[in-house]
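S.K.: show me the folded form of this:
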Amino acid sequence: MMMQHKFDLAGGQRGEIVGAPIGTGGRDCFRERMRRITDSMLDEGALVTLNCRINGGKAPWFALRVWTGREKAVEKALEEMGIRSLVPMRKGPDYRRRGRIIKGQLVPVIHGYVLVQLLSRPEYLAGLQGVEHAIDVLGGCERPRRLSDVEVNRFNMLACGGEYDFERPAEIVVGAGDRVLITAGPFGGMTAHVVTPNRNRRGDVVVSVSIMGGEVPVTVPLALLERL
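M.R.: All right, here's what the predicted structure looks like:
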């Protein structure tokens, strides 16, 4: 495909200029340019954050929403860039097959989120969205939801201790519409409404959290909730 533009020549005649072909090359160049911008911003952000830690400061943590099932891939990619990241894990559900119990695999405590430690400059946070499989930062790049080092460490310790394992009995049951408090993690301290009931005292539940004027559905362990 060729783009053509007409213009007035100095002698008053009409002429024609033929532009460059438009094809995949233009899009590829744009993607490459954006990748370089993303890498540059994240390299700078990682260096500044590291210097902050060395000098005794603690950069905040943020929740990066990613494609479900790609949490560990994003964590690995960020670590290779020098950016501290974390996906708290838990033991998933056990399966019964032909009379045998197959122990559950390790899965993220909250699917679709990677915790990232980075200084809260909008350009650094926007750079995170350029990482493969990343979607956006929880709360947006301008006013993101922050987590402290203490909160992240507590959440990860509880996960490592088996607190959120799928088969671990919980103390509550919930019905659709119940109002609950999320006790830890990227949504810690926020209230939510139960979407799917869970009366088994174990496993997961889907809740709806209000963020930036919209409702965000999140699947969380029942053990992560308290009734209000």
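S.K.: could you use CA atoms for every contact and neighbour count after this?
M.R.: Will do.
S.K.: list the buried residues in the longest helix belonging to the chain.
M.R.: Assignment by DSSP state H gives helix 24-54 as the longest helix of the chain. Under the neighbour-count criterion of 16 or more other Cα atoms under 10 Å, helix 24-54 has 38, 39, 41, 42, 43, 45, 46, 47, 49, 50 buried.
S.K.: to check against the first, give me the structure of this:
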Amino acid sequence: MIMQRSTFTGSPIALHGHDRFADRMRRITDGLLDEGALVTVNCRINGGKAPWFALRVWTGREKDVEKALDAIGIRSLVPMRKGPDHRRRGRVIEGAMMPVIHGYVLVQMIASAEYLAGLLGVEHAIDVLGGCERPMRVSDAEVSRFNTLARGGTYDWERPVDLSLRAGEAVWISAGPFCDRKATVVTPNRNGRGDVVVSISIMGGEVPVTVPLALLKKL
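M.R.: Got it, this is the predicted structure:
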């Protein structure tokens, strides 16, 4: 008969001293991010181009995360577009700027699981698309193309698009972090403008993403 021990010898880790676990984890995260930023910058200086990754963040906090990463020297980007116009008492109020794809920040960093894991310690960050071990990469050329299209107004909410979609239809994503991926329409859009919710298969799971209608093509 195996007897179970009801007592333990020794002391719990980190109970001696005044250092809190959260503080120590913050320092570890900051150290990884500082090191990752330095390695990435050196790569650019030496003529290389580190890949980009999509960091999933809380919706509405995209620019906050971008600013936080910029402050510690990590290159990041949130492509923006003009949101929907509002009409009040006969006046048209132009839409405010908003991310092209809600809930994502593009981050350029050396493809190291350790460095990418450091991103998860940034406030409002959720996870790296695809996971830190095998993340989905986005080329520097694609990020540049996507941002150029966004800045040119291609994805503005009010810009008309000759496309009508029904729920369940298969579509192709034409640019951005999900470029050249097949998706399935979740919410229909027959307005010829605005956004669509699609479902994308990633790592064996279905990921719902809200994207501009102009980002999609019928298969």
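S.K.: how about the helix or strand that comes right after the longest helix of structure 1, aligned to which bit of structure 2?
M.R.: Heading C-terminal from helix 24-54 of structure 1, the first helix or strand you meet, by DSSP states H and E, is strand 61-66. Aligning strand 61-66 of structure 1 against structure 2 (TM-score structural alignment) gives residues 52-57.
S.K.: the matching stretch vs structure 1, mean deviation?
M.R.: Here stretch 52-57 of structure 2, set against structure 1 after superposition, deviates by a mean of 0.2 Å using mean Cα distance after the TM-score superposition for structure 1.
S.K.: for that stretch, give me every contacting residue.
M.R.: Here stretch 52-57 of structure 2 makes contact (Cα atoms under 8 Å, 6 or more residues apart in numbering) with 65, 103-109, 119, 124-129, 135-140, 143, 177.
S.K.: what distance separates it from the centre of its chain?
M.R.: Relative to its chain's centre, stretch 52-57 of structure 2 lies at 3 Å (Cα atoms, centre = their mean, to the nearest Å).
S.K.: kindly report the same for stretch 185-205 of structure 2.
M.R.: Per Cα atoms, centre = their mean, the centroid offset for stretch 185-205 of structure 2 relative to its chain is 17 Å.
S.K.: now do the same end-to-end measure for that stretch.
M.R.: Taking Cα to Cα, to the nearest Å, stretch 185-205 of structure 2 runs 16 Å from one end to the other.
S.K.: centroid residue for structure 2?
M.R.: residue 104 (2.4 Å; Cα atoms, centre = their mean).
S.K.: how far away is that residue from residue 43 of structure 2?
M.R.: Residue 104 of structure 2 is 24 Å from residue 43 of structure 2, where distance means Cα to Cα.
S.K.: before we move on, back to that, from what I see, the residue nearest to the centre of structure 2 and residue 76 are in contact.
M.R.: No - contact between residue 104 of structure 2 and residue 76 fails when scored by Cα atoms under 8 Å: they sit 10.6 Å apart.
S.K.: find residues that contact each of the two.
M.R.: With contacts taken as Cα under 8 Å, 6+ apart, residue 104 of structure 2 and residue 76 have no neighbour in common.
S.K.: residue in structure 2 paired with residue 226 of structure 1?
M.R.: Matched to structure 2 by TM-score structural alignment, residue 226 of structure 1 sits across from residue 217.
S.K.: now whatever helix or strand its match lives in: how far from the chain's centre is it?
M.R.: Residue 217 of structure 2 belongs to strand 216-218 when assigned by DSSP H and E. Centre-to-centre, strand 216-218 of structure 2 and its host chain are 21 Å apart (Cα atoms, centre = their mean).
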